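**Student:** Got a predicted model here, sequence first, then my questions.
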Amino acid sequence: MGTSEHVPLPTDEAKAKELESQHSEEPDRGQWTGKFDFLMSMVAYAVGLGNVWRFPYLCYKNGGGSFLVVYAIFFCLAAVPIFIMEVTIGQYLQKGAMEMWLMCPLFRGVGIGNVVIAFMCIAYFCVIVAWAMFYMISSISWVFPWETCTNYWNDATCVTGKENVTELARIKALVASAGGHTQTSVEQFWEKRVLHDTGDIAEFGGIQWELFFIMAAAWLIVYFALWKGITQARKFVYFCALFPYVLIFVLLVRGLTLEGAADGIYFYLKPNTTRLLDTAVWKDAGTQVFYSYGVGFGALIALGSHNKFDHNCFKDAITMCFINGCTSITAGFAVFSILGYMSHVAQKDIAEIVKPGVGLAFLAYPEVASNLPMKQVFAVLFFLMITILGLDSQVCMVEGLFTALEDAFPILRKYKKLSLGIFCLFFFILGIPMVTYSGSHWLTLFDAYGASGYALLFVVFFEVVGLAYGFGAHNIRHALKEMVGINLPVWIEYIWKFCAPATSLVLFVFCIVYYHPVKYPTGEDFPVWANVFGWFLSSCSMIVIPGYAVYYLLFTNKHLTFKERIRKGLNLDGSFESPAKRNLVNNAEELKFIESSPQ
């Protein structure tokens, strides 16, 4: 059977000829061969760290059941429609995030914005993987290194939480007299042993060499997973997609059998209907939806571009959206049942134990693991899960970014192993500042400004607008019908044209209105220059959208009038018949000719 391949929809004759000549020379981009390859790749990409540590904390923080209601609204109005839109366009055009905008060149800056956001995220994801691997290795010990205050990195302010009342009072009085405050052994292991934290983003101090070499190992895994193309890495994709569910299930079963688990789950889901009127809840739920489902990074478009023309991407997209949501909720049950046990053992309120973001994985859980029966087994399983979730998301994001670059520069595909090696080496070098003694603060800065929040919402808004009005919401419906025979109801066009862009725009405004400078774990603000640099990181992905549009209108197609350039930029007069469909027809006609030829 002949394989069908797409070529991007041209915007002018010169570009069409150039692409036609490239298409005949460039190597095959690769296609998924298994029935579930695409679905598993999406699970590996979208189900990640945010499901395990960010969703449970936000749900607890924002009123439990009330947060789930708001989350469900954004799920229906934004996540599912945009998810379907991205994978459909990727499969229909079979191009990455940058080159697909040849069909609507005025919005090509959106593709560049997708690439820049992916760039920011890729820069630090292997650092988080290195942290998780460090903890996993440290867990292979009869006594966890974070359980005691007798290690070389501990100081006089260290407490384990197991001291008697008299001893604890003595330590606190001694520390207070020196003008300090106590730290738990878990906190000191994280700050003084894992990070070697200087406490100041400007003081690099030196390189934490253990994290350096672990990060190098993580990048080698990413490279060898992709060096033959992600479509050839089926075993890796399937393992990374499915094995974390085994680990989540084991942790869930163990957590639910612990004493105090019911209290933890109650705190997790305790409804607080008054929070429905709190704008912070809507902001947190909306941004979590966009972050968790991975829209706006270009990776979904790239993964979809490896599908065959008639693959049922709609069914896979819907399935994936529900898998993602259910994974977040299930992970919350697993995490909070264990936190409930810790609350029971330590006789502390659960609010004193749960910590936001990265602290939930690297501060709360190590403390909990110290009190679990068979603690070594469950600590290794937990940090192995974090490692795998980080690696598979990183692999898919690298694939998305590298596919976009391959489409823009086809020679990279011809020398894939070499160019991918240089690509991974570049990002490894870029991550080195994040394994210095101030590295965690740089990672926080990149995460808060460059890879999520303002920048992501801004890019997603223009992506949806560009696809819904440039390519055309009706054309997306027709493309889906051409490929898989599914005729979506007309109202989906109104969601694509109005609800989805309005959702991302409102959330963007919320983030600006309720902006707070990034803070250290101590609660102090980052220095002004750091926050200014953070806004520069955000602007890198935002400014290219209007910037490229201005460039296109002023410096291209000068033989046309301004009005004609706008029409050409939006491709208002263009045809959106899929070249891949023509290939399928040609293949069918060739097959009929062969069968009808005299033997």
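**Tutor:** That came in fine, so what should we check first?
**Student:** From now on I want contacts and neighbour counts done on CA atoms only, so please keep to that.
**Tutor:** Will do.
**Student:** what about the helix or strand harbouring residue 567, distance to the chain center?
**Tutor:** Using DSSP states H and E, residue 567 sits within helix 562-569. Its chain's average C-alpha position is 35 Å from that of helix 562-569, according to Cα atoms, centre = their mean, to the nearest Å.
**Student:** That helix: what's the following helix or strand?
**Tutor:** Assigned by DSSP H and E, the successor of helix 562-569 is helix 579-596.
**Student:** And that next one, what does it pack against?
**Tutor:** Applying 3 or more Cα pairs under 8 Å, 6 or more residues apart in numbering; DSSP states H and E, we find helix 579-596 packed against no helix or strand.
**Student:** again, 10 Å this time
**Tutor:** Applying 3 or more Cα pairs under 10 Å, 6 or more residues apart in numbering; DSSP states H and E, we find helix 579-596 packed against helix 80-93, helix 473-484.
**Student:** Go through those and pick out the most buried.
**Tutor:** helix 80-93 (a mean of 25; mean count of other Cα atoms under 10 Å).
**Student:** next SSE after that helix?
**Tutor:** helix 108-138.
**Student:** Report the distance from the next helix or strand after that following helix to the chain centre.
**Tutor:** Sequence-wise, the next helix or strand downstream of helix 108-138 (DSSP H and E) is strand 158-159. Here the centre of strand 158-159 is set off from its chain's centre by 36 Å, with Cα atoms, centre = their mean.
**Student:** Remind me what strand 158-159 packs against, helices and strands.
**Tutor:** For strand 158-159, the packing partners by 3+ Cα pairs under 10 Å, 6+ apart are helix 165-177, strand 183-184, helix 185-188.
**Student:** let's bring in a second model and compare:
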Amino acid sequence: MDEKNKPKTSVEIEQPKIECLKERAQWSSQIDFLLACIGNAVGLGNIWRFPYLCYKNGGGAFLIPYLIMLFCGGLPVMLLEIGLGQYMSRGGLQSWNICPLFQGIGIATFLMCFLSITYYIVILAWGLYYMYASVAMGIPWGSCFNTWNTYRCASSNEELQKRLCTSEGKYSSSISNGQTLENMSLINVTLHNSLINTTDTNCSMSNVTAVDPAVEFWENHVIQISDSIEDGGGIVPQLAVCLLVMWILVYFCVWRGVKWSGKVVYFTVTFPYVILLILLVRGATLPGAGNGIKYFLSPDFSRLQDAQVWIDGGTQVFFSAAIAIGAMISLGSYNDFHTDFYKHTMIVAGINSGTSFLSGFAVFSVLGFMAHEQNVDIDQVAESGPGLVFIVYPKAVTMMPLPQLWAILFFLMLFLIGIDSGFVMVESVVAHISDMFPRQLYKTKGRMILTAVLCFYGTQWDFLWCPG
């Protein structure tokens, strides 16, 4: 048969002509790309959001809307983003030149990515300070004898009653005249031995509610919450230092481009899984862990009738996979034009979902132990968001043997999981801008200056989050 008359079995796709394409960096290997995508997708939301949503929305039944939303929404969008970036060899802004009508999407993703970095780095700074406190200060959230503690600091209302009431039901006589309990730190209140052993039930302090030391450490020392929105407070020194350290680390993770950051992810992506498995084994061997895992998994299919469950499933898919903010487009843009990104997308989505599920076991085994130790229902200890990782889990750690070790491991895991997402988002913003000025910014020196400027302004922006 003549060559001209042979039937075509495939369509040969040609790469569009791109300015300075040969000067644009590419991944050293596909493993670098795969690990970077996993680091971008797996973040803090896998630890503090998915387990609670699963528990809140019907346990194992929540996996139905989650998986449906993953296959119907999350995977197609991830494929689109990586494929678009790979085809155009451009970041989120320039990739949408493929259809000028959609260029507004590129602008929106650029703004979303930059704004996401600013608050994400702040959260990582909180975790970094907790890790520092675990190493240098022991477990400071485990006791009430610190400068930031108030008179209400106690692990239970019963303990608070014993501390504040005399056998006659009066305040401690050793408090100096003119002072009130409300404006005194606990370490400045001298208590009689009789207060510790009081059994009086008619104490006039019976209406005072105890505040756990973990809560006071978080609110009074770490973020130093002010009394009102009108009181901006001053810069919290420890947070300012941690923010500066975080931005310096992020800068040195991406300053030399993807060939450098592609090597960083070999450690920052893989080592958190080692720690997560250690924490899972430790949690599973604690008393009450089985009850916590039961709460996490027990299916309640009646919850599927609630529209909010399906909304939570969809938002978790997009939130945890870090899609629709342009980062995946930028990562895909550093691929070789003929890379099989379909296979990599499947792997990333599978590992991201598996990490969420594994985190649920690790978190709820500890919550079950905590509920068992306090003799309360797990509803009273289960939380989502920052409250889980900065209050509930640290409090649970104080109840374990070797609490300092588990605190260090937990916050090291959070730090490594989070910094991946942080520097990938910075890399995405750098790609957005450098693609607009390829002749100047594709060069190593130009890229380093651009990255330094972005990190500098990001640091200044984040200082707005430092006042108490």
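**Tutor:** Thanks, I have the structure now. Keep in mind that this is a model prediction, so the values were computed, not measured.
**Student:** Tell me the counterpart residues of the helix holding residue 567 of the first structure in the second structure, please.
**Tutor:** The aligned range for helix 562-569 of the first structure in the second structure is empty, by TM-score structural alignment.
**Student:** Dump the helices and strands packed on helix 579-596 of the first structure into CSV; add distance to residue 318 of the first structure as well.
**Tutor:** CSV is the format used below for those (distance: least, Cα to Cα, whole Å):
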stretch, distance to residue 318 of the first structure
helix 80-93, 7
helix 473-484, 14
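**Student:** between those, which one is nearest to residue 434 of the first structure?
**Tutor:** helix 80-93 (31.2 Å; Cα to Cα).
**Student:** Please work out which residues of the second structure line up with that closest one.
**Tutor:** Going by TM-score structural alignment, helix 80-93 of the first structure lines up with residues 75-88 of the second structure.
**Student:** Give me the mean deviation of the matching stretch from the first structure.
**Tutor:** Following the fit onto the first structure, the mean deviation recorded for stretch 75-88 of the second structure is 1.0 Å by mean Cα distance after the TM-score superposition for the first structure.
**Student:** and that stretch, how far from the chain's centre?
**Tutor:** For stretch 75-88 of the second structure, the distance to the chain centre is 25 Å (Cα atoms, centre = their mean).
**Student:** likewise stretch 77-93 of the second structure?
**Tutor:** 25 Å.
**Student:** Tell me which of the helices and strands packed on helix 579-596 of the first structure lies nearest to residue 548 of the first structure.
**Tutor:** Smallest distance to residue 548 of the first structure across these (Cα to Cα): 21.1 Å, for helix 80-93.
**Student:** Report the angle between the closest one and helix 579-596.
**Tutor:** Helix 80-93 of the first structure and helix 579-596 meet at an angle of 50 degrees, taking axes from the mean of the first three to the mean of the last three Cα atoms, to 10 degrees as the criterion.
**Student:** In terms of secondary structure, what does helix 80-93 of the first structure contact?
**Tutor:** helix 279-293, helix 299-304, helix 313-346, helix 454-465, helix 473-484, helix 500-513, helix 579-596.
**Student:** Just give me the mean distance for the second one relative to the second structure.
**Tutor:** Meaning helix 299-304 of the first structure. Mean deviation of helix 299-304 of the first structure relative to the second structure after superposition (mean Cα distance after the TM-score superposition for the first structure): 0.4 Å.
**Student:** residues in the second structure matched by that helix, start to end?
**Tutor:** The aligned range for helix 299-304 of the first structure is 327-332, by TM-score structural alignment.
**Student:** which strands and helices sit next to the helix or strand encompassing residue 552 of the first structure?
**Tutor:** Secondary structure assigned from DSSP H and E places residue 552 of the first structure in helix 544-555. Packing contacts for helix 544-555 of the first structure, counted by 3+ Cα pairs under 10 Å, 6+ apart, involve helix 108-138, helix 454-465, helix 562-569.
**Student:** How about that helix, which residues are buried there?
**Tutor:** Residues of helix 544-555 of the first structure classed as buried: 544-546, 548-549, 552-553 (neighbour count, 16 or more other Cα atoms under 10 Å).
**Student:** Do I have it right that residue 67 of the first structure meets residue 272?
**Tutor:** Yes. Taking contacts as Cα atoms under 10 Å, residue 67 of the first structure lies within contact range of residue 272: 8.8 Å.
**Student:** Between those two, tell me which one has more neighbours.
**Tutor:** Using other Cα atoms under 10 Å, the more surrounded residue of residue 67 of the first structure and residue 272 is residue 67, with 25 against 13.
**Student:** Report the secondary structure element holding the more buried one.
**Tutor:** Per DSSP H and E: helix 65-74 holds residue 67 of the first structure.
**Student:** packing partners for that helix?
**Tutor:** With contacts defined as 3+ Cα pairs under 10 Å, 6+ apart, the secondary structure elements packing on helix 65-74 of the first structure are helix 55-61, helix 261-269, helix 279-293, helix 313-346, helix 500-513.
**Student:** I'd like those as a markdown table, with mean neighbour count appended.
**Tutor:** Shown next, in a markdown table, are these (neighbours: other Cα atoms under 10 Å):
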| stretch | mean neighbour count |
| --- | --- |
| helix 55-61 | 23 |
| helix 261-269 | 22 |
| helix 279-293 | 22 |
| helix 313-346 | 21 |
| helix 500-513 | 18 |
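**Student:** Cool, thanks, talk later.
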